[in-house]
Structure formats: C-alpha cells, structure tokens
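> coords below, sequence missing:
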C-alpha cells in the first residue's frame, strides 16, 4: 500500500444542511482516515490572522469528532504576488499555526502564479520571493511538526486564454521549485486531476511529468476528470459536469485518468497521505471512492515492484 492514510475533503457541499460536525462524523463513519479542512472555510481566519475564540471552539469540536485532519490553506494564497506579498504570507503562516492547533501533519498550499491583473511581473524575482516565503514559513512548520505541501497548479480559464500563467501547472516545474526551497518541511502535493487537465493544455506526457514530482511528494490529491481544459470562466459545476470540462473532482474511476498506471510509475514515497478530493454532490460516493483509492494504492506497490 503506497498510501499511509486515505482521507477525503470537507467542502461547502458537505456543510450544507447538516453542519460541519455532522459532516465530519459522516465522513469518519465512511472509512476516512482523515478529513481535509480549510481554516478559512470554518471561519477561523480574518485578515491573515487566526480568530482566537473561533479556533478554541473549533479545537473542542474537531477533537470530539473522532477523526484526524489535514489542512488546505486558502486557495487565494499566491506567494508570487508582487502587489501585497505580506498578505499571502500571513495567510499561509496562519494556516500552519491552525494545523499545529488541531494536530494536522500537512498543510496544502497552492503554488504561485501570475494573475491577469499583475502588471509588474519579473518571473525570476517572484520565484525567489516564493522560495524565501516557503523557507520562512517552513521553519515555523518544522517547529510545529507540520509539512507544507505545495500543490501543482490547475490551468484556470485565464491561463487557457493566455491572460495569466501558472508555471507549476507542469509538475516538473513544481519539482524544481520545491527542490530549490531545500527545506525538510516543504514538500509537494501531487494533484492528479490538475496534472491531467494541464497535460492536455500544455501537451506534456502526464505519466512522465508526475514521475518527476512524485519523489518530492508528501500528499496526494486523488480524483478523476476527462482531461479537458475549461474554455471560459463562470461555468457552474453542473455545466462542467455535463460538458466534461475542467477540474471535475470525480470519484476515482469515473473519468479517463490512468490512475493505476500513474500511481505505479510516479515514484511516490511509500506512506504518503492521499486525500480523495471530491466535488460537492458526491457525498454518497465517499465510501466507494475511499475503497477505490486504497485499491489503487495497493496495486501501485505491486505494479511498481
């Protein structure tokens, strides 16, 4: 079994109607080893700082839900942002502190990118800034027993249209960045769904690219899609599911990603954590998806020799 633990995510769809404690208990009962939570989605962060009273309340609630956790930092974090880098650094630092408070061993953080509104953009300078920020927060993470897992980018519609750039959409580029940070508490998160869509857009070999990032990976986001880049912004999830475009977050096996071969050839270290990251609406599929992830993890060890 290549995965040391297999969990799933707590998303907005999970929270609708039953409250987050009910959702956590349901996910724990579905066989998840852990649940991935976002401090920003739980009201624990304001202006890049943790909200003390909310965090105390969450500590009590989360500890009583019968499950362990990983953390997903705010999606808005962009450590390459040239306009307000301190705000992004603060959000990551707060996410790591939140992980320390709830005993989460991993914090997932999206890799830096150029947004459409970034007028001043010097790539080498911004990459150096991202590396410095990750080293800085990496020291805090190491003190708290947390690993920061930097995630390969999803090519959002502005990237598809050429109005933005996401260099870490190519897993080998992220591998180079993580290796350059050279800190034991900073590793990679391999998001196989992001990589599949990016492979179509950028024309790279999915398996070869993932094999470059695999050895640096501490955490995997496992889900499925059809490998079709999203042509325009603003498409709802039902529209994207109907058309097959974009980052669909399907249960493993419902899309076209060659997951078993990808995992077998990825060079992932044994014992990495795996979050089966599903879109809202797939709550009933969680037990089946967790079981499939474990099957894939076991098959990857056999196939990889």
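Here it is on my side, so go on. Since the structure is predicted, the reported quantities are computational estimates derived from the model, not experimental observations.
> CA only for contacts and neighbour counts going forward, please
Fine.
> Show me how far stretch 290-297 is from its chain's centre.
Its chain's C-alpha centre and that of stretch 290-297 lie 18 Å apart, by C-alpha atoms, centre = their mean, to the nearest Å.
> and residue 273, what helix or strand is that in?
strand 272-276 (DSSP states H and E).
> what helices or strands is that strand leaning on?
strand 3-9, strand 217-222, helix 286-304 (3 or more C-alpha pairs under 8 Å, 6 or more residues apart in numbering; DSSP states H and E).
> any idea which of those is most buried?
strand 217-222 (a mean of 26; mean count of other C-alpha atoms under 10 Å).
> Identify all contacting residues around that one.
Contact partners of strand 217-222, identified using C-alpha atoms under 8 Å, 6 or more residues apart in numbering, comprise 106, 147, 149, 187-193, 252, 268-269, 272-277, 293.
> can you rerun that using 7 Å?
Outside strand 217-222, the residues within contact range by C-alpha atoms under 7 Å, 6 or more residues apart in numbering are 149, 187-193, 268, 272-277.
> let's bring in a second model and compare:
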C-alpha cells in the first residue's frame, strides 16, 4: 500500500481503502476500525480510508460492534465517503429472488435514498471530522433515480455540518 501511495503521489492521486461487509461465513473482513488502523500504520498522505456508511453499519451489526465507534475510528483518516441508506441488517448469507424482497425486509446493502433507512446522518456528520478535500459520493441505486435530487440536497446539508471542505460527487 505504501508503494502504491508513493506511486500516486506525483500525480496528486489518493488511494482510498474501503471498508466492506461480510457476505458469507468464514470470510476475512477488516472492521472499519481495523481499516483505519491499516491506513495509520502505512502512514502515507496519499492513502486514505473510504467510509461506506452502510457497509460499516452492516459489518458492525454482524459482529456486534458499536457502529458509531467504528465511524469515529475511521473519520480522522477518511478522505472519501460513500453515502446511501440502509437499516444495518445483514443479508443472512442468502440471495433474495427479487431485490424488492431485501427492501421490503430492510436487509442488506440497499443503496436507498438518504433518510429512507435508519442511519442518523445529521448527528454523525455533526460529530465527525474528515480529512480536508474529502469526497462525498452518493451511491443511490438506479431504482431510486427519482429520489436522487432530494438525496443530493440532504448530502449538501450534511456537508455543511462538517468542518472540512468536502467535495460532492453523485453516482
């Protein structure tokens, strides 16, 4: 990771190490706090953490961790954020026949519009501080295209709650 970050340095590129969630028993996954520890251990300005809030919520629920504590660990080294809503209920290691089943049951990585799940966005963004130049990217699924403008307004409000100059990208 250090070598990759060093390679990126001359071009001003930052490598972002994303937290992910367990999808089947026996997988190795770093917790969000462990991702933060890895970034700190590498100690290179061109390596940052990427907080995917829904992923952190799912993995915290699965492992019985404090979701907010995991976010607090990542925030000081976070330079990229993925926002989309969910309920933090792990999938249970099965695939639904229809995506709508997951939404109806509130399980999995739902990529719902901000405010549709139960992530406490305003209090999270009021509490945490991210690295300068952090990019916030909405990952609202195509299924909710009509709701993306409202999520964009919510994301802009969240950025105003945070102390650093966060850039916004929508996907």
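Yes, it's here. Just so it is clear, the model here is predicted, and its values are computed rather than measured.
> Closest one to residue 239 of the first structure out of the contacts of strand 217-222 of the first structure, please.
residue 193 (17.9 Å; C-alpha to C-alpha).
> The closest one maps to what in the second structure?
Using TM-score structural alignment as the criterion, the counterpart of residue 193 of the first structure in the second structure is residue 54.
> Which residue comes closest to the residue positioned nearest the centre of the second structure once chain neighbours are left out?
Geometric centre of the second structure, nearest residue: residue 52, 1.1 Å, by C-alpha atoms, centre = their mean. Excluding its sequence neighbours, the residue lying closest to residue 52 of the second structure (C-alpha to C-alpha, 6 or more residues apart in numbering) is residue 82, at 4.5 Å.
> Trace the one you found over to the first structure, please.
Here residue 82 of the second structure is matched to residue 221 in the first structure, going by TM-score structural alignment.
> how close does its match get to residue 273 of the first structure?
According to C-alpha to C-alpha, to the nearest Å, residue 221 of the first structure stands 9 Å off from residue 273 of the first structure.
> Same question for residue 95 of the first structure.
As for residue 95 of the first structure, its distance to residue 273 of the first structure is 18 Å (criterion: C-alpha to C-alpha).
> These two: which is more packed in?
A count of neighbours by other C-alpha atoms under 10 Å puts residue 95 above the other of residue 95 of the first structure and residue 273, at 29 against 24.
> what about the helices in the first structure?
12-15, 19-29, 52-63, 85-102, 123-144, 157-160, 171-181, 192-202, 206-213, 237-243, 259-265, 286-304 (DSSP state H).
> Just name the most buried of those helices.
When neighbours are counted by mean count of other C-alpha under 10 Å, the highest per-stretch mean among the helices of the first structure falls to helix 192-202, a mean of 24.
> Mind giving me the packing neighbours of that one?
helix 206-213, strand 217-222 (3 or more C-alpha pairs under 7 Å, 6 or more residues apart in numbering; DSSP states H and E).
> Tell me which of these lies nearest to residue 154 of the first structure.
Comparing those against residue 154 of the first structure with C-alpha to C-alpha, the closest turns out to be strand 217-222 (12.1 Å).
> average distance between that closest one and the second structure?
After superposition onto the second structure, the mean distance of strand 217-222 of the first structure to its aligned counterpart is 0.6 Å, using mean C-alpha distance after the TM-score superposition for the first structure.
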